[in-house]
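*Asks:* pasting the sequence and the predicted coordinates here, then a few questions.
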Amino acid sequence: MQISMPRGAAHGWGVAGTYLASEIARLEPLPGVTLHGIRTVALDPFDPQVWDQINIGYCFFEDTITVLEYARQAAQRWDYIVAGSSWCEQHLRIGGVRNTTTILQGVDSSLFYPGPKRNLAERFVIFSGGKFELRKGQDLVIAAMKTFMERHDDVLLSCAWYNQWPFSLATMELSKLINYRHREGACLEILAETLSANGIPLDRVILHPLLDNQQMRQVYHNSDVGLFPNRGEGGNNLVMCEYMACGRTVIASDMTGHADVITAGNALPLTSYRPFHYRHHAEGIWFEPSVDEIIEYLEYAYSHRNELRLKGLQAAADMAQLTWSGAAAQFHSLAAKLSNKRLH
């Protein structure tokens, strides 16, 4: 079984491709089968030249309206399309894809595990991760943190927002919550300018550069709570799951791909949403949390730190069930069934 996906340690597809290739290589060979990463809302493979006798696609998408234009045709082309979340699977089925299921991304427990907060012990640190774009909701973070930081002098914001793709950064111009005017330039400079322009004091912000996946554990450990008010997630959100695996509680949306992992037992789930019609390079329906509710949960977290520790332990236990070896086994089992069906 071949793997046609990017490899790397600084972006989601690269992490997934690296782990799945390693884990599937340990399993029984299945010649004539290729697992492809799907790179566009048109459900195209990353490398169309690597086409096999049996082809399984793995997809994460948030453009839930645009994808319907391509779903039925894609269903005829692919032997099977695996979704990275049950939300994506639902939309594939709406579009006419019958050969589909959900396989969640794993978490490497040898890298991400609970540990103490070694630095910034006197500060209450909020972590926010994911590339800076409208879908990830950092404008919601900024709007809520402005008020929260005005109330509490000991609060810091730790941001892992580096974005390598300017077209994605530009989507933040659609926000009605912050002032953002896209320009070309160094990402960290743009992020600092945006934070400052929207009332966040930079001396109370830690802006992380693009870090290798293996460097993130200490960033996660040196915070008290994570904030993930994402409007739309095609997968279970690798950064959020790694953060939870480190024994940290998140304040997070429980819609779209987050719904597969967020519970009242392992997180502080946001509950108030309005539909968000996204239209930029493509189109979809997302869910926008309430800034007021985010602030309420930040205040709750600030005042209930023992509860954060308990929820964090449950989060770590729940994330321990998400393994890359488990995901690989699911893909391998599916591929074996398709191979047997083809032979008979």
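*Replies:* Yep, it's here.
*Asks:* when you work out contacts or count neighbours from here on, use the C-alpha atoms and nothing else.
*Replies:* Noted.
*Asks:* surely residue 202 meets residue 196?
*Replies:* Yes: at 6.4 Å, residue 202 and residue 196 qualify as touching, with contact defined as CA atoms under 8 Å.
*Asks:* what residues does the longest helix along the chain touch?
*Replies:* In the chain, with assignment by DSSP state H, the single longest helix is helix 324-343. With contact meaning CA atoms under 8 Å, 6 or more residues apart in numbering, helix 324-343 is reached by 1, 19-20, 23-24, 27, 30, 33, 54, 56, 79, 103-108.
*Asks:* what does stretch 40-53 give?
*Replies:* Contact partners of stretch 40-53, identified using CA under 8 Å, 6+ apart, comprise 4-5, 32-34, 36-39, 57, 59, 61, 63, 66-67, 69-71, 74.
*Asks:* could you rerun that using 6 Å?
*Replies:* 32, 36, 37, 38, 39, 67, 70 (CA atoms under 6 Å, 6 or more residues apart in numbering).
*Asks:* take the one below as the second:
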Amino acid sequence: MALNGIGINWRIGSFYGWGIFGLNLAIELVRKGDIPVALLQEPDSLDIDTASRLLLSSRIQDARNLERQLKKNAGAQAKIDAAIIHPATFDFDLFGSPSVKGSSDVCFIFFENTEFSTAGIKRANSFACVLAGSQWNKDVLQDKGVKDVRLAHQGVDLSIFHPAPRRNLFSDRFVIYSGGKLEYRKGQDIVVEAFRIFHQRHSDSVLFVNWQNMFSDIGVEISHGGIVDVEPRKLGKGKGLDIEKWLADCGLVPESYVDCGLVANKDLPSLIRESDVALFTSRCEGGTNLSAMESLACGTPTILSANTGHLDLIADGNCYVLPEQSGCAPTDKFPCTEGWGQSSVEELVETLEKAYRDRDKARAIGKKGAESMISWSWSNQVDNLVLKLG
């Protein structure tokens, strides 16, 4: 399809996956300047540097004006001469503005639930093409009957996520970092239980968690894994979860963990780089797990579960791998978990032991991780996306 422009039909932001994806996509397209780009919804909770804000300021104002115009004229449709990217979740449930159409319309999807309805596949095939965020997502969609599926990975912002000297703010502790919103599919119950055992052996260890979930009304279901038996308390709409209490309820001793709260994306590198190891035990990733990519890019030795979207990241020697993966029980939120994998607590404990005992080898793995992420820059990935749309 000829590209007269690209429209981003979701809210860019600094605190959740889709928002960060859209933010970096917009910045890179505007920076390159080859193709006009339009934001079609007003941003949500932006915490960005001044230069990026200046770069996007006119697009942000245009998005505000468009939203006001559409709200003022109920039922109105905006037709834009551009390829509009419409976001979708499970079963091609669209969550962008339904009032905006392009000269061509494409769908971008990240999904974990592998059950699709006939109506969902029909919605998918109504688009010019479907962009999938991982090879696993692409393979599943093709198997389900989606006709034109194209792989388009997310990128990582190498201007901030890169190796740099540690400040050694916690030099007397073995710091373990884990990111991603708290929920069943992210596997934080596996992390908590493994760390509980590990900390009994190594009292100098501390777990830094960046797990806040501002979408907890959708369902956390963390106890469904059979590893912990308590759910985190919801603090109210828009306030997230009481993660500190949940960690204590799961048996972690005081001062062995730190809840980092809701951290803006731009502030994460200094936290990640102070860590001795990062770990991500997701049962499923529809994309490639932006948090894991950021840790790899910082040169922090990273532990990854070997399933779904993580498989696109794993390369020879660039991370610690958890190959032992068992089946996962379905939940109300995820009724079909075909292709998912549950990591072994015992294997994770032993992997942490390896990183603890041999710091030189861990640093070498971290170095390879950073090198493997160079080709995953947003510049490269946006070029690939434009190519897939062309």
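*Replies:* Nice, thanks for sending it over. Just so it is clear, the structure is predicted and the values come from calculations on it, not from any experiment.
*Asks:* next, the TM-score between them, please.
*Replies:* Overlay of the two chains. TM-score (TM-score structural alignment, normalised by the length of structure 1): 0.92; 335 aligned residues with a CA RMSD of 1.8 Å.
*Asks:* which ones among the contacts of helix 324-343 of structure 1 map onto strands?
*Replies:* Judged by DSSP state E, the contacts of helix 324-343 of structure 1 include 33, 54, 56 as members of strands.
*Asks:* top of the residues you listed by number of neighbours, please.
*Replies:* residue 56 (27 neighbours; other CA atoms under 10 Å).
*Asks:* show me what contacts it?
*Replies:* Counting by CA under 6 Å, 6+ apart, residue 56 of structure 1 makes contact with 35, 79, 80, 81.
*Asks:* correct me, but the third one touches residue 101?
*Replies:* It refers to residue 80 of structure 1. No: when contacts are counted by CA atoms under 6 Å, residue 80 of structure 1 is not listed as touching residue 101 (8.4 Å).
*Asks:* neighbour count for the two, which is higher?
*Replies:* Using other CA under 10 Å as the criterion, residue 80 of structure 1 and residue 101 rank with residue 80 on top: 23 against 20.
*Asks:* residue 327 of structure 2 versus the counterpart of that one in structure 2, what's the distance?
*Replies:* Correspondence of residue 80 of structure 1 to structure 2, assessed by TM-score structural alignment: residue 129. According to CA to CA, to the nearest Å, residue 129 of structure 2 stands 32 Å off from residue 327 of structure 2.
*Asks:* equivalent analysis for residue 347 of structure 2, please.
*Replies:* 16 Å.
*Asks:* and what of residue 51 of structure 2?
*Replies:* Distance from residue 51 of structure 2 to residue 327 of structure 2, by CA to CA: 46 Å.
*Asks:* kindly report the same for residue 300 of structure 2.
*Replies:* The value you get for residue 300 of structure 2 to residue 327 of structure 2, if CA to CA is used, is 29 Å.
*Asks:* between those two, who's got more neighbours?
*Replies:* Neighbour count, other CA under 10 Å: between residue 300 of structure 2 and residue 327, residue 300 has more, with 31 against 13.
*Asks:* aligned against structure 1, show me the partner of the more buried one.
*Replies:* Checking TM-score structural alignment: residue 300 of structure 2 goes with residue 248.
*Asks:* residues in contact with that match?
*Replies:* residue 312.
*Asks:* what about the strands in the stretch 151-300 of structure 2?
*Replies:* Taking DSSP state E, counting those that start in this stretch as the test, the strands found in the stretch 151-300 of structure 2 are 174-179, 205-210, 257-259, 277-280.
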